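[1] this one's structure only:
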């Protein structure tokens, strides 16, 4: 068998299960850190429950993915996860899921590992969302998850720092309502509402337009030109204001060509 025939024969086994996202469907990638609980609490011992150094590592990954040529209009991160909203008609890798999953996970892992100075790995999966409302609900879901996780984490680590074991702290929080968890913290001098927004709501990375002043040597005049840059937002709004914020990001995704 010559090489061309062998090549054609073997490539079938690589591509027979290729699935592509249909045109006109929104794509949102979610990346999760693999074994990050052990990585951050035992191996590298970041401050619990939140550490600005870890936050900045995650934001560096998001900035890379949004700033690279992946056609991403909005990146969101909370804890050890990242969500990316692509342009509606983005056609990178012909919208093949296996390519999107593998390359996004690989680049995220590489950037994070270089920042950390040790290996940190991500997995990736793509949500295929048929309309803008589901995109909004997706990002509301992740932000509400961030809020729940933040409250639980602050309660858990408050009890751990008081000397409770991992199992005792976990059992103490079982069946407590959100209000009761807030009260647990308040009795210990912590007002959950006053904690940094990035801990409770996550952080965003997106493009913003700004005016840059320049000088035209031919006319001798000062001129202004519009430029784009990445904005890191540690003060994301919540609830209805976040819906309005998301509407802008979704409109950007809808209007951009692939």
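    On my side now, so go ahead. This is a predicted model, so every value here is computed, not measured.
[2] only C-alpha atoms for contact and neighbour calcs from this point on.
    Noted.
[3] Just the element for the residue nearest the centre of the chain, please.
    Closest to where the C-alpha atoms of the chain average out (C-alpha atoms, centre = their mean) is residue 82, at 2.2 Å. Secondary-structure assignment from DSSP states H and E places residue 82 in strand 81-86.
[4] could you give the angle of the helix or strand just after that strand to strand 81-86?
    Using DSSP H and E, the helix or strand that follows strand 81-86 in sequence is helix 97-116. Relative orientation of helix 97-116 versus strand 81-86 (axes from the mean of the first three to the mean of the last three C-alpha atoms, to 10 degrees): 130 degrees.
[5] Measure how far helix 97-116 is from the centre of its chain, please.
    Here the centre of helix 97-116 is set off from its chain's centre by 13 Å, with C-alpha atoms, centre = their mean, to the nearest Å.
[6] buried sites along that helix?
    Within helix 97-116, the residues scored as buried using 16 or more other C-alpha atoms under 10 Å are 97-101, 104-105, 107-113, 115.
[7] For that helix, give me every contacting residue.
    Applying C-alpha atoms under 8 Å, 6 or more residues apart in numbering, the set of residues contacting helix 97-116 from outside is 18-21, 29, 31, 57-58, 60-62, 64-65, 93, 119-126.
[8] and here's the other structure:
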């Protein structure tokens, strides 16, 4: 067999190598920390740790920047990055997108934390803007649910309950029950930091950068872009409106104008 035919035969066995994202689809890449429950238990405070939060934000920022996304959202140990329908990095190769995004997240977090971790990655596709808004409202609802459960669970554990006892106490209980449990222990869930209850958004913003023009011998101002980390996201319908503005303009604006899907 000649070398060319041998090459073709071997490459034909590469699974999903030729699979591309659907043209014109909105794309979200979601990453999760692998085994982070065990990883964080002995290293970070529970239920939330500011240092871990900062590491996740730093990782989300690296993904947004390197993959050329328009928005990133992080809660707990997961990150979602949104891309426009015309995004064509890696020729929209699914194999490259999931492998490289996972490697960026893993390398960024590992380097910053000085501890080896792993992230996995998957792709979610949307046919229209409404589905994109629904996706991020879904992830924020998950953040709120997990935050409430986490605070309740660790409040019980710190009060002396075992894993089994704490889990059994919370099983099938209502939101009202959990809020009351926290209140009886001196914690008002609504007063906790917003980033814990709603997650964190990252997006591009324009700013004026002052410089000097030596030819004209004068100060000049140029428009530049940077990533804004938003720890005070709105929630529910207001968050949906926030996302509609963002995906229609590529940035957060005060007067969104026409927000047709």
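    Looks like it arrived, so ask away. These numbers were taken from a predicted model, which means no experiment stands behind them.
[9] Check the buried residues of helix 97-116 of structure 1 and tell me the two furthest apart.
    97 and 115 (27.1 Å; C-alpha to C-alpha).
[10] which position in structure 2 aligns with the residue nearest to the centre of structure 1?
    Under the alignment (TM-score structural alignment), residue 82 of structure 1 pairs with residue 79 in structure 2.
[11] List the residues that contact that match.
    Per C-alpha under 8 Å, 6+ apart, neighbours of residue 79 of structure 2: 30, 31, 32, 56, 60, 72, 73.
[12] Pick the one among the residues you listed closest to residue 250 of structure 2.
    Of all the contacts of residue 79 of structure 2, residue 72 has the smallest distance to residue 250 of structure 2: 12.3 Å, by C-alpha to C-alpha.
[13] what number of residues lie near the closest one?
    Neighbours of residue 72 of structure 2 under the rule other C-alpha atoms under 10 Å: 27.
[14] Tell me which residues touch the closest residue to it other than its chain neighbours, please.
    Spatially, and ignoring its direct neighbours in sequence, residue 72 of structure 2 is nearest to residue 81 (4.3 Å; C-alpha to C-alpha, 6 or more residues apart in numbering). By C-alpha under 8 Å, 6+ apart, the contact set of residue 81 of structure 2 is 28, 29, 30, 60, 63, 64, 69, 70, 71, 72, 73.
[15] For residue 81 of structure 2, give its distance to residue 104 of structure 2.
    For residue 81 of structure 2, the distance to residue 104 of structure 2 (C-alpha to C-alpha, to the nearest Å) stands at 13 Å.
[16] Mind telling me what residue 245 of structure 2 corresponds to in structure 1?
    Taking TM-score structural alignment for the superposition, residue 245 of structure 2 sits opposite residue 248 in structure 1.
[17] can you tell me the helix or strand for that match?
    Counting by DSSP H and E, residue 248 of structure 1 is found in helix 239-255.
[18] That helix to strand 81-86, inter-axis angle?
    Taking the same axes, to 10 degrees, one finds helix 239-255 of structure 1 and strand 81-86 inclined to each other by 50 degrees.
[19] which residues sit against helix 239-255 of structure 1?
    By C-alpha under 8 Å, 6+ apart, helix 239-255 of structure 1 touches 73-74, 85-89, 132, 135-136, 139-140, 236-237.
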